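1. coords please:
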Amino acid sequence: FFFHSCVSHRFIAKPCALGLKVQANGPQKAQPNAILEKVFTAITKHPDEKRLEGLSKQLDWDVRSIQRWFRQRRNQEKPSTLTKFCESMWRFTFYLYIFTYGVRFLKKTPWLWNTRQCWNGYPYQPLMPDLHYYYIVELSFYWSLMFSQFIDIKRKDFGIMFTHHIVTITLITFSYVTNLTRVGTLTLCLHDAADVVLE
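-> Here you go, the predicted structure:
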């Protein structure tokens, strides 16, 4: 999945984004200034009033210009709309595919229409090949999301998403190992439906 995601970014998502006129340029860059850069990287990205006034005297700039420089410098580290689009398109495409697969699979099962069927014969319920595929693909995808977080653009919700992926992987694995796969497929399909909308 990770390799597929990289190929998808470069050869599918980026051309689609450019075709849809998604802007490739990032935020406006701050003008080079060694003193402000040193403060930004070594001391603080959000200077207080006292520090702003000190920098103003040192550089002979007004406080508003220094605030603007720090804002532009912070924004400079944010990903462009194109980068966000490419990452989001890969996840959206997967969620749409797996949700569609889940619905097509579940339409043929008795437990979609009568949830009591989830427990008939438990724990000795046969593992159908389509169900096995559904679980393996979902589990693989969430593992790839967890690892790709470390090389994708760092986000504010990194910790929350990392925890979410760990919990999701744990729940998928637990339901597979304990053969709670029937109720698990219903949960996975609902989870994917929400993710399609969120992406």
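
2. okay, CA-based contacts and neighbour counts for the rest of this
-> Will do.

3. can you give me the strands for the protein?
-> Assigned by DSSP state E, the chain shows no strands.

4. looking at it, which helix is longest?
-> Determined from DSSP state H, the single longest helix within the chain is helix 81-107.

5. in it, which residues are buried?
-> Counting neighbours by 16 or more other CA atoms under 10 Å, one finds that the buried residues in helix 81-107 are 82-83, 85-92, 94-96, 98-99, 102-103, 105-106.

6. again, but for stretch 130-145
-> Buried residues in stretch 130-145 (16+ other CA under 10 Å): L131, Y134, Y135, E138, L139, F141, Y142, W143, S144, L145.

7. a markdown table for those residues, including distance to E199?
-> Shown next, in a markdown table, are the buried residues of stretch 130-145 (distance: CA to CA, whole Å):
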| residue | distance to E199 |
| --- | --- |
| L131 | 25 |
| Y134 | 20 |
| Y135 | 21 |
| E138 | 16 |
| L139 | 19 |
| F141 | 15 |
| Y142 | 15 |
| W143 | 18 |
| S144 | 17 |
| L145 | 14 |
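
8. how many other residues sit next to C118?
-> Around C118 there are 20 other residues, counting by other CA atoms under 10 Å.

9. surely V183 meets C118?
-> Yes: V183 lies in contact with C118 (CA atoms under 8 Å); the separation is 5.7 Å.

10. how much space separates F94 from Q58?
-> Per CA to CA, to the nearest Å, F94 is found 53 Å from Q58.

11. S175 now?
-> Per CA to CA, S175 is found 63 Å from Q58.

12. same drill for the two, tell me which one is more crowded.
-> Here S175 and Q58 are compared on neighbour count by other CA under 10 Å; more neighbours surround S175, at 16 against 10.

13. let's see this one next, to set against the first:
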Amino acid sequence: MGDSHPSSPSPADGNTAVGSAKTAARPQLRNGSSSTSTMNGPLYMQTSGSNVVLVRKLKRKEEGTWRQLARWFVENQIGLSFNLIALIFLANAFIPKARTVTHKFYNLCYYNPETGRYAVGFDDAYFITFCIIAFTGLRAWTMEYILAPIAKLQGITKRKELTRFSEQAWLMVYYFAFWPLGVYIYCHSPHYMNLRGLWTSWPDREVDVLMKGYILGQWAFWLQQILVIHIEERRKDHTQMLIHHFITCSLLYACYGYHHTRVGNLILIIMDVVDLFLPLAKCLKYAGYTNLCDYVFGLFMVSWLAARHVIYVMVCWSIYAHTPEIMPTGCFKGSNNNLVGPVEPPPGLSYLFEPFYDPNGHVCYNETVKWAFLTPLILLQFITIFWFTMVIRVAIKVLRGDGAEDSRSDDEACGDEEEEEYIYEEAEPLEEEVGVEALDLKNWERRHGVRIQSSSTGVSLPGHSDRKELLGRIGCEKQVE
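-> Below you'll find the predicted structure:
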């Protein structure tokens, strides 16, 4: 596209051309001046009849305010989390008046020294907030400094696959920590392998330290997951995942406020056992262990069917059939040491929300409460059935020999890397014009491996007689990003 000049220009000519480029009008680019990620086309271009040099640059997609804010948060979440946690501890150490608040962030509240157990209340929000901040920073740090390097060692180089591997590996780390803890709590409970035992001794308005930390930690994790799916790249099943996360958080809130932590613990370990295998299978797929991925995917399918469509349905049936037989109908009021009831529920439906803002207020059981729990649990079952149909499609692909590849959420965005688009922009010359005496020719010679031969008429570059090439090397090179 550029004009060629047969004579070798002198540095003085180059200075004149650079000065001309500064005052030249910005050219209008014709259609087809961009190139795809194959990067076809020259790095520099020159419009016809002009000395203006154009440089190829990556075209940046326009982003809205929310997307820019989300990208900024993703890029700085480690520092933000660390600074917030440091601020809490520093305020607690050096501001005595703040300790009445700051200690609630990293200590469980409502301890009863007489029983050695914990009640529930609004101040638990401090600990949940602390866990959300900690999960955010720990997740980002682990993905960037531990999991991504492991992925690279396995030969994963594409940016999206590195991100997906790190995300799935983080979930695997989380579930391998919390699922054994949940199983330990369940196996050491009086209702172990006894669905009817889930409903005895209600309402017990206090829990032990392990159960309280476990429930609040899980609750914080799922709240943090709602944040994650909004700040990171949207997947195909975004709506289903959002509904799932909201239902999970609501059920955790309800079982904690209504003192049903026993059934909450059981449902969590039922759901979490599946997530031990799915992230592992995905990581194996990204690392190229296709056969091992297929075997793990088989274990995932078996665990999903048994846990989420057999045992889970049994728990739902227990809520429907056993709770009317075992739990007293009516309302209770007061602390564990001074519990009054059962009494008739207050008029209206406001009593249903009382456990969420008054730990010693009315907590009730009746048909309305039963169906308030059962309805979201049944909706959650429909979502898992929808997902399981997709899992079956993957299983059919495995039986055909195509390999396991989850169609629910991991190929959700675009599948392959998005093609990068390149455009040509005017390369602004250096602001400061320099004379021939200011050119560091020796340094340029060392950087480019080209020997410059001086003559009485100027500088000649063997094999580089094009005027625009000299402009690119001397005047525009420092402008390339």
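
14. is it true that V459 of structure 2 lies in a strand?
-> Yes: assessed by DSSP: H, G, I helix; E, B strand; the rest coil, V459 of structure 2 belongs to a strand.

15. ok, it touching P11?
-> Yes: V459 of structure 2 is within contact range of P11, at 6.8 Å (criterion: CA under 8 Å).

16. more neighbours: the two, which one.
-> Of the pair V459 of structure 2 and P11, P11 is the one with more neighbours under other CA under 10 Å, namely 21 against 17.

17. among the buried residues of stretch 130-145 of structure 1, which are in helices?
-> Those of the buried residues of stretch 130-145 of structure 1 lying in helices (DSSP H): L131, Y134, Y135, E138, L139, F141, Y142, W143, S144, L145.

18. what is the equivalent residue in structure 2 for the fifth one?
-> Think L139 of structure 1. Counting by TM-score structural alignment, L139 of structure 1 lines up with W219 in structure 2.

19. identify the residues contacting its match.
-> Taking CA atoms under 8 Å, 6 or more residues apart in numbering as the criterion, W219 of structure 2 is in contact with I128, C249, L252, Y253.

20. tell me which of these persist in structure 1.
-> On the basis of both residues aligned by TM-score structural alignment, their matches' CA atoms under 8 Å, what survives of the contacts of W219 of structure 2 in structure 1 is C249, L252, Y253.

21. and for D237 of structure 2, the neighbour number?
-> 16.

22. which parts of structure 1 are helices?
-> Secondary structure of structure 1 (DSSP H): helices at 2-8, 14-19, 34-38, 49-59, 63-76, 81-107, 110-113, 129-148, 158-177, 181-198.

23. same list, these, but as TSV with distance to G26 of structure 1 please.
-> Shown next, in TSV, are the helices of structure 1 (distance: least, CA to CA, whole Å):
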stretch	distance to G26 of structure 1
helix 2-8	20
helix 14-19	14
helix 34-38	19
helix 49-59	26
helix 63-76	7
helix 81-107	7
helix 110-113	46
helix 129-148	22
helix 158-177	21
helix 181-198	23
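
24. sorry, back to before: from the contacts of W219 of structure 2, which is closest to M314 of structure 2?
-> Using CA to CA, L252 is the member of the contacts of W219 of structure 2 that sits closest to M314 of structure 2, with 18.9 Å.

25. tally of neighbours for the closest one?
-> Residues within reach of L252 of structure 2, counting by other CA under 10 Å, total 24.

26. repeat for N443 of structure 2
-> 10.

27. how about K38 of structure 1?
-> 11.

28. how much space between L299 of structure 2 and D275 of structure 2?
-> For L299 of structure 2, the distance to D275 of structure 2 (CA to CA) stands at 11 Å.

29. neighbour count winner among these two?
-> Neighbour totals were compared for L299 of structure 2 and D275, and D275 leads with 22 against 16 (other CA under 10 Å).

30. right, and T168 of structure 1 touches Y142 too?
-> Yes: T168 of structure 1 is within contact range of Y142, at 7.5 Å (criterion: CA under 8 Å).

31. counterpart of G182 of structure 2 in structure 1?
-> So, by TM-score structural alignment, G182 of structure 2 is matched to G102.

32. cool, and I150 of structure 2?
-> Aligned by TM-score structural alignment, I150 of structure 2 pairs with C16 of structure 1.

33. how near is that match to K38 of structure 1?
-> For C16 of structure 1, the distance to K38 of structure 1 (CA to CA) stands at 39 Å.

34. please apply the same query to N75 of structure 1.
-> In terms of CA to CA, N75 of structure 1 sits 17 Å off from K38 of structure 1.

35. got it, and S56 of structure 1?
-> Note on S56 of structure 1: its distance to K38 of structure 1, by CA to CA, is 15 Å.

36. surely I169 of structure 1 touches Y142?
-> Yes: checked against CA under 8 Å, the pair I169 of structure 1 and Y142 is within contact range at 6.5 Å.

37. structure 1: matching residues for stretch 268-275 of structure 2?
-> Per TM-score structural alignment, the counterpart of stretch 268-275 of structure 2 in structure 1 is residues 188-195.

38. what span of structure 2 lines up against stretch 37-57 of structure 1?
-> On the basis of TM-score structural alignment, stretch 37-57 of structure 1 is assigned to no residues in structure 2.

39. and that stretch, end to end?
-> Between the start and the finish of stretch 37-57 of structure 1 there is a gap of 16 Å, counting by CA to CA.

40. how close does I172 of structure 1 sit to N179 of structure 1?
-> With CA to CA as the criterion, I172 of structure 1 and N179 of structure 1 are 10 Å apart.

41. swap in S56 of structure 1?
-> Note on S56 of structure 1: its distance to N179 of structure 1, by CA to CA, is 66 Å.

42. got the contact list for H244 of structure 2?
-> H244 of structure 2 makes contact with L380, I383, according to CA under 8 Å, 6+ apart.

43. how does it look with 7 Å?
-> L380 (CA atoms under 7 Å, 6 or more residues apart in numbering).

44. trace it over to structure 1, please.
-> H244 of structure 2 maps onto H164 in structure 1, by TM-score structural alignment.

45. likewise for R234 of structure 2?
-> Counting by TM-score structural alignment, R234 of structure 2 corresponds to K154 in structure 1.

46. and if you look at S201 of structure 2?
-> Using TM-score structural alignment, the equivalent of S201 of structure 2 in structure 1 is G121.

47. next, count neighbours for its match.
-> By other CA under 10 Å, the residues close to G121 of structure 1 number 9.
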